[in-house]
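K.L.:
Can you look at this prediction? I've put the sequence above it.
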Amino acid sequence: MGRHSCCLKQRLRKGLWSPEEDEKLFNYITRYGIGCWSSVPKLAGLQRCGKSCRLRWINYLRPDLKRGMFSQQEEDLILSLHQLLGNRYICIYYFADHIYIYI
């Protein structure tokens, strides 16, 4: 698996994100909202591709991102929905108020 074509066009940073980059992305998104991800890096002052910014926001920086263990209530809800819906995890995801379930 290689680099995306957008990353090959310019000299873009690769690898780990610095705390300064996280702060720039977080501040930009909280101020202006989510829009066209391909324009976010330039407008936020980042040397990253749009896909990298999108993935960083979705997987690490979103304020509503829940980390840690499920509560007992969430676990019971997931198990009861699984009994009802089977392995259709996208349905469970929507019924369980968008609880992220990594299998």
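P.N.:
Good, I have the coordinates.

K.L.:
Going by C-alpha atoms from here, please, whenever you check contacts or count neighbours.
P.N.:
OK.

K.L.:
can you tell me which residues contact Leu81?
P.N.:
Neighbouring residues of Leu81 by Cα atoms under 8 Å, 6 or more residues apart in numbering: 92, 95-96.

K.L.:
out of these, which are buried?
P.N.:
When burial is judged by neighbour count using 16 or more other Cα atoms under 10 Å, the buried members of the contacts of Leu81 are 92, 96.

K.L.:
Just the closest of the contacts of Leu81 to Pro19, please.
P.N.:
When those are compared for distance to Pro19 (Cα to Cα), Ala96 comes out closest, at 32.3 Å.

K.L.:
here comes the other one, which I'd like you to weigh against the first:
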Amino acid sequence: MGRHSCCYIQKLRKGLWSPEEDEKLLMHVTKYGHGCWSSVPKQAGLQRCGKSCRLRWINYLRPDLKRGTFSKEEENLIIQLHAALGNRWSQIAAQLPGRTDNEIKNLWNSCLKKKLRQKGIDPVTHKKIPEGENGGEDNGMRKRSQEKAA
């Protein structure tokens, strides 16, 4: 996933956002709404592409965002919803007001999968892992290594 050609042609900024840029985007979207994201940077006086502005707003600047650690109830709800919906992060996020799909996906991949494995539950099928199977991520690596050696 590279950058869009518009980002190279217009010499747009990339990388970290400054507090001044955050303020400009926040003020513009609060006052006028976002409308068409591709037109927002120019209207707000930013040297960014529309996609960058959209992601910054959705994941960091929205006033209804909920910050901080997830509660046990939220973690349990994510596990239940993942069992029903799979990796449909935006549909899961819709059930957790103030949480973003990216934040939920990161929590799943960094913590919740491991917690399920420790409890003896397969994080893909949400079923009990049969006795004798490790269930760890390195288990698949060992199997592949053994297959190559054979």
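P.N.:
Good, I have the coordinates. Every value quoted in this text rests on a predicted model; they were computed, and no experiment measured them.

K.L.:
still on that earlier bit, out of the contacts of Leu81 of structure 1, which is nearest to Gly2 of structure 1?
P.N.:
Using Cα to Cα as the measure, the one of these that approaches Gly2 of structure 1 most closely is Ile92, at 33.4 Å.

K.L.:
Identify the residues contacting that closest one.
P.N.:
When contacts are counted by Cα under 8 Å, 6+ apart, Ile92 of structure 1 touches 78, 81-82, 85.

K.L.:
Try it again at 7 Å.
P.N.:
78, 81-82 (Cα atoms under 7 Å, 6 or more residues apart in numbering).

K.L.:
Arg13 of structure 2 too?
P.N.:
Arg13 of structure 2 sits next to 47-48 when contact means Cα under 7 Å, 6+ apart.

K.L.:
thinking again about what came up before, closest one to Asp64 of structure 1 out of the contacts of Ile92 of structure 1, please.
P.N.:
Ile78 (19.0 Å).

K.L.:
how far apart are whichever strand or helix holds Gln91 of structure 2 and its match in structure 1?
P.N.:
Element membership of Gln91 of structure 2 [criterion: DSSP states H and E] is helix 89-93. Once the two are superposed, helix 89-93 of structure 2 sits an average of 5.0 Å from its aligned residues in structure 1 (mean Cα distance after the TM-score superposition for structure 1).

K.L.:
circling back: would you turn the contacts of Leu81 of structure 1 into a markdown table with distance to Gly45 of structure 1?
P.N.:
Putting the contacts of Leu81 of structure 1 into a markdown table (distance: Cα to Cα, whole Å) gives the following:
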| residue | distance to Gly45 of structure 1 |
| --- | --- |
| Ile92 | 38 |
| Phe95 | 38 |
| Ala96 | 37 |
